[in-house]
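Chemist: Build me a model:
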Amino acid sequence: MIAATQDPFVVEKIGLTVFGNEYAEVPVSWGLDDLVFARVRAAARATPLRRIAYAKGAFDAYYHPKPSLFRNEREELSNLIRQIAGNAGCERYVVVTRGEGMLPGTNQPLRGLGILNRGAGIISYSFLYAYIGVTVFDGQTFEIKKGPGVTLEGVMKHMADSFVQDERLRKVDNSLFPVTAADSAGNTTLRDNMRDFLTERLDKILPPYFAQ
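Modeler: I've put the predicted structure just below:
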């Protein structure tokens, strides 16, 4: 198992105009990858599981690629996991990475784990967000296995859920949004809320991967 959220926390402000937008990635020591591994182990139950370590910076080029018109993210990730796995010899590799989506009703991308404040003054609201990806690789070929949601039933359920609410977002009180991005690193209330939300997300999406 490879946990690769890598603990950066995003603090993002979306103002009433583009000039009010702010974005910062804050290094935090919240043990988010340790939490990811713990929840994968819980979902795996009796399935033997071990954590594969990797060098610091191994995912930098994947998360911050050079501009390209023809990027193949699946191939990039497959090659990266092949390098990291080395001679580990596992039957399969479960990899949890930061994901990406769009803020509902906008063309504003949201990536990874973070907190968002939208609006201005009293006319604003805040959300925690947790966009994560789970990818399973064949241990011999490093081809990406089909996920449990890639069925007609799974697609229809996802479409139905998206009309109700985006489960990757959790509304929080505006007081949780840090005054400055750097303040978030030492904010234990924000940390605990993020860990709780990430746990909820992982416990929902992981079990089907071990039921296949």
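Chemist: all contacts plus neighbour counts: C-alpha atoms, from now on.
Modeler: Fine.
Chemist: For the protein, just list every one of the helices.
Modeler: 32-44, 60-63, 73-85, 152-164, 188-205 (DSSP state H).
Chemist: and the second one, what does it pack onto?
Modeler: Helices and strands touching helix 60-63, as assessed by 3 or more C-alpha pairs under 8 Å, 6 or more residues apart in numbering; DSSP states H and E, comprise helix 73-85.
Chemist: V26: what's it in contact with?
Modeler: Neighbour list for V26: 8-11, 181-182, 184-185 [criterion: C-alpha atoms under 8 Å, 6 or more residues apart in numbering].
Chemist: so can I have a markdown table of those showing distance to A130 and neighbour count?
Modeler: Listed next are the contacts of V26 as a markdown table, based on distance: C-alpha to C-alpha, whole Å; neighbours: other C-alpha atoms under 10 Å:
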| residue | distance to A130 | neighbour count |
| --- | --- | --- |
| P8 | 12 | 19 |
| F9 | 10 | 25 |
| V10 | 10 | 23 |
| V11 | 12 | 23 |
| A181 | 17 | 19 |
| A182 | 19 | 15 |
| S184 | 16 | 23 |
| A185 | 17 | 17 |
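Chemist: Here is the second sequence; please produce its structure so I can put it next to the first one:
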Amino acid sequence: MNLLAGALVSYALLSPTGGQVQPAPKPEVVKPAIRKPAGVKPSGPVESGPCQIGVIPVGGDLFVVEKFGPFTFMDKRARVSIAAWALDDLVVSRVRAAAAGSSVKRIPYTVEELKSGGREKQHPFFYSAATDIGNFVRFLAPKLRCERYIVVHRNHGTHRESGIGISQYPYGGPVHLFAMMYIRVYDGTTFALIKEAPALMTEDTYVERLLHNPLGGPSSELDRAMFPEKPADAVNNPVLRDGVRTMLTKSLDKTLPALLQRPSPSR
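Modeler: Below you'll find the model as predicted:
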């Protein structure tokens, strides 16, 4: 699946507020020859029954391998399919854990629906990723009416990194593994955005950002030897896979409860 294809295609190059960043070279798309392990199923039919929370995970099946140069125009990026890591399934499981006692359903969609669903023609200069994401929720909602919808999608950090992947800085610089996602909660009737926040493993303070979120989101520094010689090698690396799953789990478990909490009724 292409990164935020169609309706969300530009989001990997945008901040959560829609502010544009410097464009990067067109990345190479790598499709490694691997077999999907047993137990991992593609998106199937819509789950039946009442739905209090509908989950729409977007973009969790791509791993970005970024080798940065001294200048941004010298950066090299490749995208590798990591569908076998089942990260979208992990997202749904963490929402269910955070919303214990609620009926949580995954809202499936096809690549074609992601490309065209609810997209509005917007002037490039005034493009709003938030608008496209909200429209995508409206587009999918008739599949299964839910009280609320949660979209978990790739987030842009404060540096060059975006989404899920690994980066290497030049001149013997560090190698970072990162898993930066953003969460949006929508009302199931009005489709108004109720709450939103980046998925973080620590408190969102200046000190915590400086000490634990130097890239603007969950990350860990690895030995330079862990950077894959070939982008396709990343998918079969258990250190990268387990590191991403751990960061994604911790950040969602830290962030989701507050976003899912309903306000107490006034007396």
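Chemist: Which of the helices of structure 1 sits closest to A120 of structure 1?
Modeler: Closest approach to A120 of structure 1 among the helices of structure 1 is made by helix 188-205 (20.6 Å; C-alpha to C-alpha).
Chemist: how about that closest one, aligned to which bit of structure 2?
Modeler: Matched against structure 2 by TM-score structural alignment, helix 188-205 of structure 1 falls on residues 238-255.
Chemist: Tell me which residues of the matching stretch come out buried.
Modeler: Across stretch 238-255 of structure 2, burial judged by 16 or more other C-alpha atoms under 10 Å covers 240-241, 243-245, 247-255.
Chemist: How about stretch 29-46 of structure 1?
Modeler: 30, 32-41, 43-44.
Chemist: Stretch 183-197 of structure 2 too?
Modeler: 183-188, 191, 193, 196-197.
Chemist: Show me where structure 1 has its strands.
Modeler: 2-4, 8-14, 22-27, 92-98, 100-102, 109-111, 113-120, 123-130, 132-138, 169-172 (DSSP state E).
Chemist: sorry, back to before: between the buried residues of stretch 183-197 of structure 2, which sits nearest G117 of structure 2?
Modeler: Set against G117 of structure 2, the nearest of these by C-alpha to C-alpha is F191 (15.1 Å).
Chemist: Aligned counterpart of the closest one in structure 1, please.
Modeler: Using TM-score structural alignment, F191 of structure 2 lines up with F142 in structure 1.
Chemist: Does that match touch Q83 like I think?
Modeler: No - contact criterion C-alpha atoms under 8 Å: F142 of structure 1 and Q83 do not qualify, at 10.2 Å.
Chemist: what sits in contact with each of the two?
Modeler: With contacts defined as C-alpha under 8 Å, 6+ apart, no residue is shared by F142 of structure 1 and Q83.
Chemist: one step back: with distance to G57 of structure 1 added, can I get the strands of structure 1 in a markdown table?
Modeler: Formatted as a markdown table, the strands of structure 1 follow (distance: least, C-alpha to C-alpha, whole Å):
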| stretch | distance to G57 of structure 1 |
| --- | --- |
| strand 2-4 | 11 |
| strand 8-14 | 12 |
| strand 22-27 | 13 |
| strand 92-98 | 14 |
| strand 100-102 | 20 |
| strand 109-111 | 18 |
| strand 113-120 | 18 |
| strand 123-130 | 21 |
| strand 132-138 | 19 |
| strand 169-172 | 28 |
